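1. Attaching a predicted model along with its sequence, questions to come.
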Amino acid sequence: MERYEPVFRDNAIDADVLRNLTADDLKELGIASVGHRRKLLAALTELRAHTEEPRHGAASPGDAKGERRQVAVLFADLCGFTQMSREVDAEEVLAVLDRYFD
């Protein structure tokens, strides 16, 4: 099936378009073998089943998977850091940051 990759690439068929291909599309792309078309259509059906996006509003808030946590966020603006990072080697910048985080 790898031989069809150039056909898909030449026809600007990306992942979004690929999911929506039909048997007629495959014929138009020049995939003449019925067996290959059937295999590709079966693979596309499986791809659609695994990439369907969840419907909005289908799940209740109680069905959400995850957890609520309390976190703290620190934003630090190192005075002169941007200018310094332009003027010195990356290793020196890393050394300054290591000292800062220590």
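-> Nice, thanks for sending it over.

2. contacts and neighbour counts: CA atoms only from here.
-> Noted.

3. Tell me the helices and strands packed up against the helix or strand harbouring residue 41.
-> Take DSSP states H and E as the rule and residue 41 turns out to sit in helix 34-51. Applying 3 or more CA pairs under 8 Å, 6 or more residues apart in numbering; DSSP states H and E, we find helix 34-51 packed against helix 23-28.

4. And here is the other one:
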Amino acid sequence: MEPDPRFTLANERTFLTWLSTALALSAGGVAMAALPDGLFIPWVRTALAVVLVTLSALAAGMAYPRWRNIQRALREQAPLPPPALAAVFGYGVAAVAVIALVVIVMGA
């Protein structure tokens, strides 16, 4: 059975949002890596950049499987799968922000 097109399109928008989030995380990681040496301790800057780019890869890599699983559930009128990586992204971005804030405040 074909799901209501509104749900299919909402699922597609969510998929595209995951890709946009991945792009933003990747840009943030590249920007963090490109900061001048005097702004952050080099190993902290590198660690934050690696975390952001890793989160970017996870978001991009999991976007399609999540879209596919939700589309399947919509077609079968089954419960939607839980957002398995939501906590990873939430806590990961929060950790980067807190560490960056601490480094900025300590450097001021």
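-> The structure has been received and is ready for your questions. Computed from a prediction, not measured in an experiment: that's the story for all the values here.

5. what TM-score comes out when they're superposed?
-> Taking TM-score structural alignment, normalised by the length of structure 1 as the basis, the two superposed chains have a TM-score of 0.32; 46 aligned residues with a CA RMSD of 3.3 Å.

6. Tell me the helix or strand right after the helix holding residue 41 of structure 1.
-> Past helix 34-51 of structure 1, the next helix or strand by DSSP H and E is helix 81-87.

7. which secondary structure elements does that following helix contact?
-> Against helix 81-87 of structure 1 (3+ CA pairs under 8 Å, 6+ apart) you get no helix or strand.

8. What's the first helix or strand after it?
-> helix 90-101.

9. Can you point out the buried residues in the helix holding residue 41 of structure 1?
-> Buried positions in helix 34-51 of structure 1, judged by neighbour count with 16 or more other CA atoms under 10 Å: 37, 40-41, 44.

10. Pick the one among these closest to residue 90 of structure 1.
-> Distance to residue 90 of structure 1, by CA to CA, is smallest for residue 44 among the buried residues of helix 34-51 of structure 1, at 46.6 Å.

11. Would you confirm that the closest one contacts residue 18?
-> Yes - in terms of CA atoms under 8 Å, residue 44 of structure 1 counts as a neighbour of residue 18; the distance is 7.5 Å.

12. ok, back up a step: so which of the buried residues of helix 34-51 of structure 1 comes closest to residue 9 of structure 1?
-> Using CA to CA, the buried residues of helix 34-51 of structure 1 come closest to residue 9 of structure 1 at residue 40, 15.6 Å.

13. Can you name the residues that contact the closest one?
-> The contact partners of residue 40 of structure 1, by CA atoms under 8 Å, 6 or more residues apart in numbering, come to none.

14. For residue 15 of structure 1, see how far away it is.
-> Residue 40 of structure 1 is 14 Å from residue 15 of structure 1, where distance means CA to CA, to the nearest Å.

15. same check, this time on residue 83 of structure 1
-> As defined by CA to CA, residue 83 of structure 1 lies at a distance of 42 Å from residue 15 of structure 1.

16. cool, residue 37 of structure 1 as well?
-> With distances taken as CA to CA, residue 37 of structure 1 is found 17 Å from residue 15 of structure 1.

17. Please tabulate the buried residues of helix 34-51 of structure 1 in JSON lines, including the columns distance to residue 91 of structure 1.
-> JSON lines is the format used below for the buried residues of helix 34-51 of structure 1 (distance: CA to CA, whole Å):
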{"residue": "37", "distance to residue 91 of structure 1": "55"}
{"residue": "40", "distance to residue 91 of structure 1": "51"}
{"residue": "41", "distance to residue 91 of structure 1": "53"}
{"residue": "44", "distance to residue 91 of structure 1": "48"}
